[in-house]
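Visitor: one predicted model, sequence on top.
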Amino acid sequence: MLSPTHSEQKANVVAFAFLLIAFLTGIASSFQLPTLSLFLSREIHVSPFLIGLFYSINAVMGIALSQILARYSDKLDDRRKIMMICCLVVVCGCLIFAYSRNYYVLAFLGTFLLGLGASSNPQSFALAREYAESSGREAVMFTTIMRTQISLAWIVGPPLSFSIALGWGFDYMYLVAASAFLLCALISVLLLPKIQRSSQQKSVATNISTKSDKKSIFYLFITCFLVMGCNGMYLINMPLYVIHELHLPERLAGILMGTAAGLEIPIMLLAGYLTKFLSKKTLILTALCAGLLFYLGLFIAEKTWELIALQLFNAIIIGIVATIGMVYFQDLMPTQMGSATTLFSNAAKSSWIVSGPLAGIIAEHWHYSSVFYLAFGILIIATLCFAQVKSA
């Protein structure tokens, strides 16, 4: 029989494994997403519209494949196998991006592999929630701390990715991302626990619980979809806006993303702590107000320090929605952790279907800064939609 000390050490190793996986997947995604528009522009030499279209194709692949895997995973005894397979698939996708410069190969085969493998992230959070509940940990704070690892990765990831891509080449950058996912696959098999779920839980997981408010789930999905859509347009156009319209250094884009990610960490932890005193709805409404201030500020900010200062408001909306929003879905769908977490993840992915082409069309026909005006209007609609979600 394990001694209390040994059991505690084992629990610490498991918790560390979850945090390390979140950090590594965050590093890998922070390498790919911020530099993708620059990669397509410089390496493939395509138009802004085709850049936006690429994001949409990537989103469609990811949504369809991850939702299928999510429903399947809720019926399985062991999520770790899916996580391992997904990580290995992403490794293959990164290798294609490293060595292929054909737009159509990347847009279909590359995005297919990345989309299939992207399920590793929501599956890790679903397993973490199940582990927290089965081990008696405080689920919201454990999920929040795990989510902060992604933000921590985004502090160093974007500046490092731009440095590697601009200094050594995009092929080296994608090889580093592949290495991170390969390590995640090993950790999933060797360190993460198998969470035993009852047959009753698995049978209920095939459908949304009758206790779940489907209207609230729908409006919460739309809210997250619109918020992440605004953020997607910002991420796509911001590097090009900084370089071509403000005529500021190229590396500033990475610094802005890293600054926002760094500020997200204390905001996430604070939001997780405040759930003991405030409803999740109140916290997300606060985040939406901060988002409106962020896009208002982008209308007039032209200097480096102004753009950096605005990242506080950007961090508030993304930090709270990305953490509390995911827990919100899990609370509304308590018997379907895989589907709930993937539904939240797909709200962000599906936003790229619209935000990608919109960002490209607006930039091609008007200005990169015009995207921020559209984002402000969309965020107002998101606030009205979230008002329809029941408090949690």
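Guide: Nice, thanks for sending it over.

Visitor: from now on I want contacts and neighbour counts done on CA atoms only, so please keep to that.
Guide: Will do.

Visitor: wait, Thr35 touches Phe162, no?
Guide: Yes. The pair Thr35 / Phe162 is scored as a contact, 6.8 Å apart, by CA atoms under 8 Å.

Visitor: what's the spacing between Leu190 and Cys184?
Guide: Relative to Cys184, Leu190 is positioned 10 Å away (CA to CA, to the nearest Å).

Visitor: more crowded one of the two?
Guide: More neighbours sit around Cys184 than around the other of Leu190 and Cys184, counting by other CA atoms under 10 Å; the figures are 26 against 12.

Visitor: next, work out how far apart that one and Leu24 are.
Guide: With distances taken as CA to CA, Cys184 is found 7 Å from Leu24.

Visitor: residues touching the residue lying closest to Ala290 once chain neighbours are set aside, list them.
Guide: Distances taken as CA to CA, 6 or more residues apart in numbering put Phe313 closest to Ala290, at 5.1 Å, once the chain neighbours are dropped. Taking CA atoms under 8 Å, 6 or more residues apart in numbering as the definition of contact, the neighbours of Phe313 are 290-291, 293-294.

Visitor: another structure for you, compare them:
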Amino acid sequence: MYRQFANHNNILIFISFLFSAFIIGIASALQSPTLSRFLTYEVAANPIQVGVFYSINAIASIVGSFLLAKYSDSHGQRRYIVLFCCLMGIGNSVVFALTRNYYLLITVGVFFAALASAAMPQIFALAREYAEKTKRNVVVFNSLIRAQLSLAWVIGPPLSFALAISYGFNLLYYSIIGMYLIAMIIVNFCLPAIPRTPKTFTSIESSTNPIEQSLFKNHNIIFLFLATVFMWTANMMYIIDMPLYVDQVLQLADTLPGKLMGIAAGLEIPVMLASGYLVPKFGKRNLMLFAIICGLFFYLGVITFSNQWALIGLQIFNALFIGIVANIGIIYFQDLLPNRMGVATTLFNNGVTCGVILSGMIQGFVTDFYSHQVIYYIATVMMGLSLLLCVQVRNTK
């Protein structure tokens, strides 16, 4: 009887992890796709202000998530920190719903967003602790949770544009508040309370020394890091600019950007799963090169085609690019630094974050002084540079 109850309880916790990750992912997928449109049309921000907003928001998220992560490793329970992050997400949505003042949004709104951004990392950390405590397969458990984020981005962007265009941004942000409230109920009543233990994750971090000159002499790492920065800068410039490009330049349907993002996210899920099985046959280096070539074709296609169906078809290349890079990229770094897993993971994450920061700055200045089309020429050049850099990364045993 006890074992049966325990099994039922474990199933409930497992489902709760999946559902909480999905709901928090939906909250993010509702806000992010329409943010540039909100700032442009509702706040009347110029392109430079839009780019600066994205960059400051990214920097603030780095600081906020790092401080909460550092606190969570030594104090309290992660479940309460996730609840705090959801509360900050509600605060962010309230600010966006009630004001159209750019300076309030970039200060108070970004402050709340920076603290809310730690919700998903804390969910993953709590899931790993739970998986280790219950002797579950950590990789499979985390992979299933990550799949919920991709699923959220299949549903979120089309819904985001539909709500914002048909009913207004206020209803959109009130919907996000509802998502966070649901997440808080699930997290509070269904997720486990795992006590803090000093040994948590120390097997990785204690073996790494972030201050080693050999890291800067490792050409493979330098090339791969720079390639990662260029790749994610191109991707984020597309995410920021595409809703405005489709509306102002191509003059296609207002709801098309949401559909494009949703289709790409939907295709990324099988690509991610398939790439893991293809690694033993083709190798990580070859898969990375193939992904970058797909990205290069994608941005060339965005420059060349202006038809709705052509843009939809191009999402196959976009999904191959993002699905493989997001799945294989971090493992590639870890293979190049097998004895420094913590540093390897940090390098990948920092490369992505640097791409977010650069993309906001470039997108704002380029569209203000030139045009939206120039963004995709720059993205194409960046993909070409990424390909040249990755070619220089040698295979590891």
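Guide: Everything's here; your move. On a predicted model such as this, the values are computed, not experimentally measured, just so you know.

Visitor: possible to save the contacts of Phe313 of the first structure as JSON lines with secondary structure, distance to Ile361 of the first structure and neighbour count?
Guide: Formatted as JSON lines, the contacts of Phe313 of the first structure follow (DSSP: H, G, I helix; E, B strand; the rest coil; distance: CA to CA, whole Å; neighbours: other CA atoms under 10 Å):
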{"residue": "Ala290", "secondary structure": "helix", "distance to Ile361 of the first structure": "27", "neighbour count": "20"}
{"residue": "Gly291", "secondary structure": "helix", "distance to Ile361 of the first structure": "23", "neighbour count": "27"}
{"residue": "Leu293", "secondary structure": "helix", "distance to Ile361 of the first structure": "25", "neighbour count": "15"}
{"residue": "Phe294", "secondary structure": "helix", "distance to Ile361 of the first structure": "23", "neighbour count": "23"}
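
Visitor: for Asn231 of the first structure, state which of those is nearest.
Guide: Compare each of these with Asn231 of the first structure using CA to CA and the shortest gap goes to Gly291, at 9.5 Å.

Visitor: once you drop chain neighbours, what's closest to that closest one?
Guide: Nearest in space to Gly291 of the first structure, with sequence neighbours left out and distances taken as CA to CA, 6+ apart, is Ile317 at 5.4 Å.

Visitor: what sits up against stretch 285-296 of the first structure?
Guide: With contacts defined as CA under 8 Å, 6+ apart, stretch 285-296 of the first structure is touched by 310-311, 313-314, 316-318, 320-321, 372-373, 375-376, 379-380, 383, 386.

Visitor: against the second structure, where does it fall?
Guide: Taking TM-score structural alignment as the measure, the second structure aligns residues 289-300 with stretch 285-296 of the first structure.

Visitor: the matching stretch vs the first structure, mean deviation?
Guide: Superposed on the first structure, stretch 289-300 of the second structure shows a mean distance of 2.0 Å to its aligned residues (mean CA distance after the TM-score superposition for the first structure).

Visitor: and for stretch 309-320 of the second structure?
Guide: Plainly put, stretch 309-320 of the second structure ends up 0.8 Å away from its match in the first structure on average once the two are laid over each other (mean CA distance after the TM-score superposition for the first structure).

Visitor: which residues of the first structure does that stretch align to?
Guide: Using TM-score structural alignment, stretch 309-320 of the second structure corresponds to residues 305-316 of the first structure.

Visitor: and for stretch 144-162 of the second structure?
Guide: The aligned range for stretch 144-162 of the second structure in the first structure is 145-163, by TM-score structural alignment.

Visitor: look up how far Ala205 of the first structure lies from Phe299 of the first structure.
Guide: Relative to Ala205 of the first structure, Phe299 of the first structure is positioned 46 Å away (criterion: CA to CA).

Visitor: the more surrounded of the two?
Guide: Taking Phe299 of the first structure and Ala205 together and counting by other CA under 10 Å, Ala205 has the greater number of neighbours (22 against 13).

Visitor: now for the closest residue to that one other than its chain neighbours: which residues touch it?
Guide: Nearest-residue entry for Ala205 of the first structure: Gln336, 5.2 Å, with adjacent residues in sequence omitted and distances by CA to CA, 6+ apart. Applying CA under 8 Å, 6+ apart, we find Gln336 of the first structure in contact with 74, 205-206, 208, 330.

Visitor: strands - which of these land there?
Guide: Residues of the contacts of Gln336 of the first structure located in strands (DSSP state E): none.

Visitor: for the contacts of Phe313 of the first structure, which two are the farthest from each other?
Guide: Spanning the widest gap among the contacts of Phe313 of the first structure are Ala290 and Phe294, at 6.2 Å by CA to CA.

Visitor: coming back round to it: by neighbours, which of the contacts of Gln336 of the first structure wins?
Guide: By neighbour count, taken as other CA under 10 Å, the most surrounded of the contacts of Gln336 of the first structure turns out to be Asp74 (24 neighbours).

Visitor: please report how far that residue lies from Ile82 of the first structure.
Guide: As for Asp74 of the first structure, its distance to Ile82 of the first structure is 11 Å (criterion: CA to CA).

Visitor: neighbours around Gln392 of the second structure, how many?
Guide: The local packing count at Gln392 of the second structure equals 12, with neighbours defined by other CA under 10 Å.

Visitor: repeat for Leu68 of the second structure
Guide: Here the number of neighbours of Leu68 of the second structure (other CA under 10 Å) works out to 21.

Visitor: what's the helix or strand for it?
Guide: Counting by DSSP states H and E, the secondary-structure element that holds Leu68 of the second structure is helix 47-72.

Visitor: the helix or strand following that helix: average distance to aligned residues in the first structure?
Guide: Counting by DSSP H and E, the element after helix 47-72 of the second structure in chain order, helix or strand, is helix 78-98. Using mean CA distance after the TM-score superposition for the first structure, helix 78-98 of the second structure ends up 1.1 Å from its aligned counterpart in the first structure, as a mean over the superposed pairs.
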